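K.L.:
Fold the following, please.
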Amino acid sequence: MDDAEVMIGPVNLAARVDEALAVQALAFGLDEDEIAVRRHIVLRHLLCRGARAYGATTPDGALVGFVYGMPNDRTHWWSTVVEPYLRATGTADWLDDSFVITELHVHPGHQGRGLGRELITTITDTAAEPRSILSAIDTESPARGLYRSLGYTDLARQVHFPSAARPYAVMGAPLPLKRRN
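P.N.:
Prediction:
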């Protein structure tokens, strides 16, 4: 499949949650139990104020990537977990007036071709907030390289989420995100 034919646009993620989670499972290595838990989380997130999603869809309608996010809310679980780490690095103010990228995943067969970049820049271009935050596994990876190329920098590292085996980094970037020259 030529990724030039893949279209990026708004997606009804609630209606396509199982298809999106199948992509996430392949990209992130989730088992059936983790998928079931994440399904409820995604559907709950989509009810939050300002939540929106974009998908990467092939001409035959298959979802090969997605991103979703929302204006950050300090009362949400993610913010309550990362706040002490950000406070320790003097960056807790990033939790205010930020658009959080909740999930970004591209099917492994379509990775490395710019779809993740297009998904994240498309969704953040719709944000009214002046900056964006996200968390990513705290290891050198193509995802972290992508985020750095877009202007994200580490705000806190070695962030431990309950039930996550590996530590995460919280990253932030001013909006709009950097574009390739």
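K.L.:
going forward, measure contacts and count neighbours with C-alpha atoms only.
P.N.:
Will do.
K.L.:
Show me where this structure has its helices.
P.N.:
In the chain, the helices defined using DSSP state H lie at 17-28, 32-45, 77-88, 115-124, 142-149.
K.L.:
any idea how far the residue lying farthest from the centre of the chain lies from Pro167?
P.N.:
Residue farthest from the centre of the chain, counting by Cα atoms, centre = their mean, is Asp60 at 24.6 Å. Computed as Cα to Cα, to the nearest Å, the Asp60 to Pro167 distance reads 38 Å.
K.L.:
just Tyr147 next, same as before
P.N.:
In this view, Tyr147 and Pro167 are 17 Å apart by Cα to Cα.
K.L.:
which residues touch Gln24?
P.N.:
Neighbouring residues of Gln24 by Cα atoms under 8 Å, 6 or more residues apart in numbering: 30, 105-107.
K.L.:
I have a second one here; can you model it like the first so I can compare?
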Amino acid sequence: MAALSGGGPRTPSVVVGPLNLAARIDEALAVQALAFGLSDDEIEVRRHIVHRHLLHPGARALGALTESGRLVGFVYGMPNDRSHWWSTVVEPYLRRAGLDGWLDDSFVITELHVHPGFQGQGIGRSLITTITDGVDQPRSILSAIDVESPARGLYRALGYQDLARQVLFPSAPSPYAVMGAPLPLLREK
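P.N.:
Prediction:
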């Protein structure tokens, strides 16, 4: 488990460690809704998706918890499988770029979210590096909204590079970028 100091005297310290995501799904989706701006209908759809993902072999989740046990961030992912919905959507984009081999032997970061009040404190970095440090795959892939954002900046700092841009997911209002990085992820110097 990784302990992170808060950003100031009123910010509690946070510990990153294993999370029973199925048992804490409501808390996790509340964090995701705040961080990502989800409606109640979108939250309900995501609830079913998360439960389905957790059934996949190798799926794992970590949480960022305050001293009082409040969940303020989470990450989950799994070894990629080309038959998964996400892979079937991104594969043509990666193939066009000659990079569809990234779909093999990769660990997918499915979701990574930190409560807005706790962002900028290294929690997202700790979550993603800790989860990828514990996998057997030699690389990691993820998708992020295709705009310059703190999240994309973090991913780049960790070694992720754009593999495909302007990826359109059905029902998503904005295009995404697919990013990939060799493991282990880069660390701050």
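K.L.:
ok so, going back, what is the nearest of the contacts of Gln24 of the first structure to Ala128 of the first structure?
P.N.:
His105 (23.0 Å; Cα to Cα).
K.L.:
That closest one maps to what in the second structure?
P.N.:
Alignment note (TM-score structural alignment): His105 of the first structure maps to His113 of the second structure.
K.L.:
now swap in Asp73 of the first structure and tell me
P.N.:
Checking TM-score structural alignment: Asp73 of the first structure goes with Asp81.
K.L.:
tally of neighbours for its match?
P.N.:
Neighbourhood size, Asp81 of the second structure [other Cα atoms under 10 Å]: 17.
K.L.:
sorry, back to before: so which of the contacts of Gln24 of the first structure hold up in the second structure?
P.N.:
Retained in the second structure: 30, 105-107, out of those (criterion both residues aligned by TM-score structural alignment, their matches' Cα atoms under 8 Å).
K.L.:
Quick check: the farthest pair among those residues?
P.N.:
Leu30 and Val106 (13.8 Å).
K.L.:
Would you mind telling me which of the two has the busier surroundings?
P.N.:
Legend: neighbour count by other Cα under 10 Å for Leu30 of the first structure and Val106, higher for Val106 (26 against 16).
K.L.:
Distance check, that one against Lys178 of the first structure.
P.N.:
Val106 of the first structure is 20 Å from Lys178 of the first structure, where distance means Cα to Cα.
K.L.:
Which one of Tyr147 and Pro167 of the first structure is surrounded by more residues?
P.N.:
Higher neighbour count among Tyr147 of the first structure and Pro167: Tyr147, with 22 against 16, using other Cα under 10 Å.
K.L.:
what sits against the equivalent of that one over in the second structure?
P.N.:
With TM-score structural alignment as the criterion, Tyr147 of the first structure lines up with Tyr155 in the second structure. Applying Cα under 8 Å, 6+ apart to Tyr155 of the second structure gives the contacts Gln161.
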